[in-house]
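[1] got a predicted model here, sequence first, then my questions.
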Amino acid sequence: MAHTAIDLFCGAGGLSAGLEMAGFTVLAGNDVFDAAGRTFEQTHPRAKFLPGPIQELSVEHIIEVTGLRPGELTVLAGGPPCQAYSVYNHQRGMHDARASLFREYLRIVDGLRPEWIVMENVTGIYSIANGEAVRAIKSELSALGYTVEDAVLRAEDYGVPQERRRVVFIGNRIGAAISHPKPTHGPGLSEPFTTIRDAIGDLPPRGNGEDLGRVPYLSGEPSAFQRLMRGNATTVEGHRAPTLGKVNMQRLPFIPPGGSWRDIPHDLLPEGMKRAKRSDHTKRYGRMTWDGLACTVLTKCDIHWGAYIHPDQDRAITVREAARLQAFPDWFEFAGSRTEQYVQVGNAVPPLLGKAIGDHLIRLIQERIMVAA
């Protein structure tokens, strides 16, 4: 029997891609972001993209386009927009309208009655009103008949070459045991962490602002991660370096691998950082190290805000490099402007994290079947 999924707040489809890698059939995705919707359509041809605000998405329409009846869907996935919860938003709180979007997700849960639910969000959700958002999610799902467990998953523990923490809620209404996937990568485990070299070391050099279109990979034996990202491809695109201004280009040569704004001569620092404490802004103007992990990929790979400088080239990382650090395969091409592409990459669930969740869900489903037998 096919395992089916629908992805709400799907963005470009990172979670959907991971679920598909695990063997799920993704039937539909919904998002309000037009460029992300075009990416989803291009990269998930078997799924139906349902554009527009979730407030305007009816259960009846989902049923109509998927052919499902209530109770037939295996898993309803979705991560309400995280800005209201994010530790980067100091005005977060339950009063923020975005923080109530999970209630729209619950409305669709109530209408579709999926066997399983998966919700993903940033760790800042725990600090809203001393955990009010988390308690509300679990309480309301319980009222709908779902048992739910939450855990913080680290993307690097599942082969993603990036330090990224996400809260994942897993629940079901069928009485099955609930747990979260165990780490597969890291010290003492079957696989080491995926390094930045493993992730992007096969991508050809770029100058500041340089765009050569579709180009061959560098020669040499690719890493296991690179082979996974390439598939059968021999060339790659989307590998255009952003254009940094003159003063930034003057700063970059002073920053060594693993260095940051502290390595820039005082007279070249931005005015606001000339007064900064050495302990402040730890990631700003950070240069990656080949043997390390990337910092969290955000919706702007802006060197002023994070460690997004290439390990040995004086430039910011490209969309393709950001996508690799999020574990997006190279066949995933992002629609929209370059700014919109960075937003899609940064907002996504890394597909390999999605695959780990999907693989684990299938194990839980199979275990329940064996127990029932």
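    Good, I have the coordinates.

[2] from here on, just use CA atoms for contacts and neighbour counts.
    Fine.

[3] identify the residues contacting residue 357.
    19, 180-181 (CA atoms under 8 Å, 6 or more residues apart in numbering).

[4] kindly report the same for residue 287.
    For residue 287, counting by CA under 8 Å, 6+ apart, the contacting residues are 255-260, 307-311.

[5] tell me the one of these nearest residue 126?
    residue 307 (25.7 Å; CA to CA).

[6] ok, that closest one to residue 287 distance?
    In this view, residue 307 and residue 287 are 5 Å apart by CA to CA, to the nearest Å.

[7] shared neighbours of the two, anything?
    residue 260.

[8] re the thing from before, which members of the contacts of residue 357 are classed as buried?
    19, 180-181 (16 or more other CA atoms under 10 Å).

[9] this is the comparison structure:
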Amino acid sequence: MSFFSGALGLDLGLEEAGLEAVSYNEIEKVFCKTIKTNKPETHLYECDIRELNAKMLLKDHGLKKGELFAIVGGPPCQAFSTAGKRKSLQDERGNVFLHFIDIIEGMRPKYAIIENVRGLLSAAMKHRPHNERGEGYPALTVEESPGGALAHIIAKLEKAGYKASFTLYNSANFGVPQVRERVVILASREGKEIPFVAKTHSDKDDNLPPWKTTKDAIWDLRNRKTLEHTKFPEKRLKYYRLLTSGQNWRSLPVELQKEAMGKSFYSGGGKTGFLRRLDWNKPSPTLVTSPTMPATDLCHPDKDRPLSVEEYARIQTFPDTYKFEGKTLDKYKQLGNAVPCGLGKAIGEHLIKFDEGKLEKYNTDGKLSRYLNTDHKSWYQNLRKEHTDLTLFQ
């Protein structure tokens, strides 16, 4: 059973692995149109998740508590996203997350799969204004500290009898031609910890196939005449005409760098997303909800245009036959918010093998992204350095 289903990226991957969705849940109208176009035979709850509850869902599907194999979902990430103003679990969208956990508790599926953005690892349960921190104020509580939200979520799952493991997964490690990182929580009702998913591809020489590249994904589309895409403004295009595959604003002559970047030229930070052409020979950077936002430009490797909707879909490993409804910007949004189907498939295959007692390959250290201390073991160790008493969440 899927919640916050979006464009079904995670669900399509799980279904390809062998699982079957009994229903989807989505609130955004255009996303719902996409679901109904591609999966007309599967029931869709077209509403806010807070209009649903475990008792209702069990009755609708003729299920008893505990009969469902898995509940999956990625609650809205805006409250935890590092791309926008950081909020807390007390935010309205954060409460939607907690209602999702309540449904898991009420339906008691054998497993739960919960995905979210990297920002969840450092999101607070409660937000204390910055002008009320520091000298003269009490130290931050666990709830107010970075990581407080995730600690609360895991505690709720464990109180309900689930054993939860999590880490940050880089989709490129699973055959997706994109560096895209998502936190994935795997929870088991039977109290046995689910190991981390073993990567299938690597950027290192460790007897695995190399990461898939942008070229692998979209080379055959480069001369198609009917691609759907937006446009860059002319003031940006004049610089893109001087750049080749893999280059960005730093590849311009210094005077043009200053002209192109304006005041940003003198500010700190990497700014690698400005005036960025994708590199044919590397995975794509993370696809966002629009390819033309200045700080996260996604320009085709050698065409003077943004990536097209079709190229977005390829890089997110959607089937070519999948149809996205809505206007062009709606399609970018659906794809930019999606979990790559390839990552979903890897998770699904892993969970099925675990359930059947046939899991032979799995990761033991949780190091499946560019970042350190993102798996539940090292993450909790870091949290305990700041807060030795975590009984609040037990």
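    On my side now, so go ahead. All figures in this text were calculated on a predicted structure; none of them were measured in a lab.

[10] follow-up on the earlier one: if we go to the second structure, which of the contacts of residue 357 of the first structure are intact?
    Among those, the contacts conserved in the second structure (both residues aligned by TM-score structural alignment, their matches' CA atoms under 8 Å) are 19, 181.

[11] out of the contacts of residue 357 of the first structure, list just those in helices.
    Residues from the contacts of residue 357 of the first structure lying in helices, with DSSP state H as the criterion: residue 19.

[12] turn the contacts of residue 357 of the first structure into CSV, including distance to residue 323 of the first structure.
    Formatted as CSV, these follow (distance: CA to CA, whole Å):
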residue, distance to residue 323 of the first structure
19, 17
180, 25
181, 23
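
[13] now do the helices in the stretch 251-373 of the first structure.
    Ranges of helices in the stretch 251-373 of the first structure, per DSSP state H, counting those that start in this stretch, are 319-325, 338-347, 351-372.

[14] again but with the stretch 51-200 of the second structure, I slipped
    With DSSP H, counting those that start in this stretch as the criterion, the stretch 51-200 of the second structure has helices spanning 54-60, 92-107, 148-159.

[15] with adjacent residues omitted, what lies nearest to residue 154 of the second structure?
    residue 164 (6.7 Å; CA to CA, 6 or more residues apart in numbering).

[16] the one you found: what's it in contact with?
    Residue 164 of the second structure touches 154, 157-158, 185-188, 193-194, counting by CA under 8 Å, 6+ apart.

[17] just give me the closest of these to residue 237 of the second structure.
    residue 185 (41.5 Å).

[18] what is the neighbour count of that closest one?
    Counted with other CA atoms under 10 Å, residues neighbouring residue 185 of the second structure total 21.

[19] what's it aligned with over in the first structure?
    Under the alignment (TM-score structural alignment), residue 185 of the second structure pairs with residue 169 of the first structure.

[20] what sits against the closest residue to that match other than its chain neighbours?
    Distance criterion CA to CA, 6+ apart; nearest residue to residue 169 of the first structure, sequence neighbours excluded, is residue 150 at 4.3 Å. Residues in contact with residue 150 of the first structure (CA under 8 Å, 6+ apart) are 167-170.

[21] pick out whichever of those sits closest to residue 273 of the first structure.
    For the contacts of residue 150 of the first structure, the nearest to residue 273 of the first structure is residue 167 (32.6 Å; CA to CA).

[22] list the contacts of the closest residue to that closest one other than its chain neighbours.
    Closest residue to residue 167 of the first structure apart from its sequence neighbours, by CA to CA, 6+ apart: residue 152 at 4.4 Å. Contacts here follow CA under 8 Å, 6+ apart; on that basis residue 152 of the first structure touches 123, 165-168.

[23] so residue 152 of the first structure versus residue 180 of the first structure, what's the distance?
    Taken as CA to CA, the span from residue 152 of the first structure to residue 180 of the first structure is 9 Å.

[24] from the contacts of residue 287 of the first structure, which is closest to residue 62 of the first structure?
    residue 308 (39.4 Å).

[25] who are the contact partners of the closest one?
    285-288, 301-302, 316-317.

[26] and these, which two are the farthest apart?
    Applying CA to CA across the contacts of residue 308 of the first structure, the maximum distance is between 288 and 302, 13.2 Å.
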